[in-house]
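1. Here is my input; please provide its structure:
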Amino acid sequence: MPELSPLESALLRLIREDPFAGQQAMAERLGISRPAVAAHIMRLTERGHILGRGYVLPPEGRVLVIGGAVIDRKYLARTPLIAGTSNPVEGMRSYGGVARNVAENLALLGTTTGFVTAVGNDENGRSLLAHLSARGVDVAHAVALPDQRTAEYAAILEPTGELAYGIADMAIFDQLTPAMIEQAWPAIASASLVFADCNLPAETLATLIARRPHGRFRLAIDAVSSPKVKRLPRCLDGIDLLFLNLDEAAAYLGKVFSRDINGMHDAAKFLHQAGATAVILSCGTLGVVVCAQDGTTHIPVVRAEPIDMTGAGDAMIAGTLNFFSRNDTLTEAVRKGALIGSLTTETASSVHPDLSNHFVEANLYRLDATSGDHLV
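-> So this is what the prediction gives:
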């Protein structure tokens, strides 16, 4: 994030004091010319510190989420599946997608949240955006495309719950192009923190990373999957927070790591050396490793009585972003994020229906045994 000069900081203070002040009045108070004030205002607008005409200032702590939104369907077979014929099932529909889940979790935690995505101009797309809007997410920059289908994923499960078939229609994500970034740039540049998932095409991720220095935001990215993490550029400069698991790290780096804390530490260190300012790397019951400039810390998993693991990783990301944006240290933010992830496993929903700051505070006692260990 570019640092403000003393003059730019003074100009923003004047605008906060009186958003309707004229440029000549500001020039006289600052002891510079009116054209100089105009030039500074233009640069501050381009970098997201001012939202266009009227000197409207962006809200502090706003998070903008960019990425996939999906309709998830599960079909649980009542009897063992038989190929080539009709099978009785119990059908369930829910809303999913890494970015969508993160956005909903953030809003429930009280973070001012916007969402940039693409859906079809169909019933699924309309219901998905309406649900997010009702949760408090700003979907003004989500686009409904008339000739596209809202993304869907369907899981066909054996009576035991084991996945028999997984089918996905994600073609609409190809429409999340660099042009979309340009169109939404004022909202992106003015955010305090931007989160994107690797459902975005490689060229869109590259555009977002390249344009990051021209905004006021910190950039967080989640790998999503082992195939999709390869959409990230080889140089990770410009990524402030990189979320991924050990398998995704191995796929990106083209290396094999032991499935233990030492392997997690090594993978996170390689990614940090590749340019990511901080790496948050998970590996199931082994917990999370946080690697940043001040060293590497292991955070154990928070004990839970899991019902469904769906959405736990997205909840952990949202919790981390929520508390990090509120000036918690990264390690403390990840600990609270890990708690929210564990709480999410104790419900059948991908987003905990009771999630709120009060709910998190009521469960902070569960962190007593997970202070984390600093690794060399």
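2. From here on, just use CA atoms for contacts and neighbour counts.
-> Noted.
3. Confirm that residue 321 sits in a strand.
-> No. Counting by DSSP: H, G, I helix; E, B strand; the rest coil, residue 321 is not part of a strand but helix.
4. One more sequence to fold, the one below, so I can look at both together:
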Amino acid sequence: MTEREIEILELIRNNPTISQEELAFELGISRSGVAAHIHNLMKKGYIQGKGYIVKVPEFISVIGGINIDIVGTPNEGLISNNSNPGKINYYVGGAGRNMALALSKLKINTNLMSVYGSDVNGERFVAESRKIGFNIECCERINGYSTSSFMYLEDQENHFRVGVDDMQILENITPEFINRYLQRINQSKYCVIDDNLPIETIQYIENNVNVPIIAKSVSVNKVKRLMCLLPKIELLVLSESELKELTQKDGGEIKPKAMNLISQGVGQVIVIKGNGNVLYFSKEDSYEIKGDVVPAYNRNGSTAVLTSAMIWAKLQNRYTRKEIVQLGYCGSVTSFLTNNSVFDGLNENLVLANYNQYFKN
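-> Just a heads-up that it's a prediction; the model follows:
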């Protein structure tokens, strides 16, 4: 849609009985101009028939973090308590942003709801989003705050060693913030969240969001924030250590811990092991996908892309549960091709090509 068509559609959604004369007055254009835009909206399928019956396209709402990853990689072996010559790179990331961007690349209409700061990193996020055509209309700039950032060190083999995050700004994703977008969220096919959100915001989502929820954990320190939401989560994606923290069960096999979450109402659980294997659990079945693909760079962003690729596969309405997880995995391994959280070339054809290579041959 053009910007003018978006304006007209929003006015119609707010007042379905508005006349073309009133639209022309509101927009400061001619009635014939309005009529032409209405005709185009009908041709594109956004308006159906007379009376401005607005067709709401299927879309996903993602609520979560925008982050700037600051990555230090030494030229040689990492030496503790010492300066290490190497490279420092900046990447736009964040679990919420990564899931929303991956969904967009898979041609799923997506609204990212998040916050960024009034700093150079916030400007970097906005500039990159505009450059790639990424929708950030529901992202708000918060004055006086720095954009969320995560600084970490890799060793020479690109393995994560230690990190520090500064995510104070995410406390501004408050219940009041969510309320501003609640109507849009409840028109979504799914509401996707990460556990960067404050606990009171997750509780607000529990009480006010009435569409299926998909959740991705980002940290052992934050995963317990999801406890109140478990009965409403259709799909939960987390690491083995996050599973241990959430269930408060040390040692032993993964399956009993995952089934404990399912007994509390979670529909499906995906556990990512340290070796890259992907484990799936539901009431009906369970299985494991061997992580045989060796990362060319690192696994940064891969679980976010796995989550998004699974959502994309679910929306196709033609795949089995096992195929959906396999397609999720085929999306995730694209992140191994780059230090960017989401591979620039991610698309539906690439996911399907990986699927044919890894699971059909």
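5. these two touch, right, residue 257 of structure 2 and residue 243?
-> Yes. With contact defined as Cα atoms under 8 Å, residue 257 of structure 2 reaches residue 243; the gap is 7.1 Å.
6. Between these two, which has more neighbouring residues?
-> Taking other Cα atoms under 10 Å, residue 257 of structure 2 and residue 243 do not tie; residue 243 has more neighbours (25 against 20).
7. mind listing the helices in the stretch 101-250 of structure 2 by residue range?
-> Using DSSP state H, counting those that start in this stretch, the helices of the stretch 101-250 of structure 2 run over residues 120-132, 175-180, 182-185, 199-208, 240-247.
8. follow-up on the earlier one: which residues are in contact with each of residue 257 and residue 243 of structure 2?
-> Contact with both residue 257 of structure 2 and residue 243 is made by no residue, according to Cα atoms under 8 Å, 6 or more residues apart in numbering.
9. how about the most centrally placed residue in structure 1, what does it touch?
-> Centroid check for structure 1 by Cα atoms, centre = their mean gives residue 195 as the closest residue, at 3.6 Å. Counting by Cα under 8 Å, 6+ apart, residue 195 of structure 1 touches 63, 64, 65, 66, 99, 219, 220, 221, 222.
10. What residue in structure 2 is paired with residue 117 of structure 1?
-> Aligned counterpart of residue 117 of structure 1 in structure 2: residue 114 (TM-score structural alignment).
11. The nearest residue to residue 297 of structure 1 once chain neighbours are set aside: what secondary structure?
-> The shortest distance from residue 297 of structure 1 to any non-neighbouring residue, by Cα to Cα, 6 or more residues apart in numbering, is to residue 374 (4.3 Å). Secondary structure, three-state DSSP: residue 374 of structure 1 is strand.
12. what residues are up against residue 374 of structure 1?
-> 295, 296, 297, 298.
13. Which residue, neighbours along the chain excluded, lies closest to residue 67 of structure 2?
-> Excluding its sequence neighbours, the residue lying closest to residue 67 of structure 2 (Cα to Cα, 6+ apart) is residue 94, at 4.2 Å.
14. brain fart, residue 234 of structure 2
-> Of all residues not flanking residue 234 of structure 2 in the chain, residue 267 sits nearest, at 4.5 Å (Cα to Cα, 6+ apart).
15. For the one you found, which residues are in contact?
-> Counting by Cα under 8 Å, 6+ apart, residue 267 of structure 2 touches 233, 234, 235, 236, 282, 283.
16. pretty sure the fifth one contacts residue 268?
-> Going back to what we said before, that points to residue 282 of structure 2. Yes. Judged on Cα under 8 Å, residue 282 of structure 2 makes contact with residue 268 at a distance of 4.8 Å.
17. shared neighbours of the two, anything?
-> The contact sets of residue 282 of structure 2 and residue 268 overlap at residue 262 (Cα under 8 Å, 6+ apart).
18. higher neighbour count, these two?
-> A count of neighbours by other Cα under 10 Å puts residue 268 above the other of residue 282 of structure 2 and residue 268, at 23 against 19.
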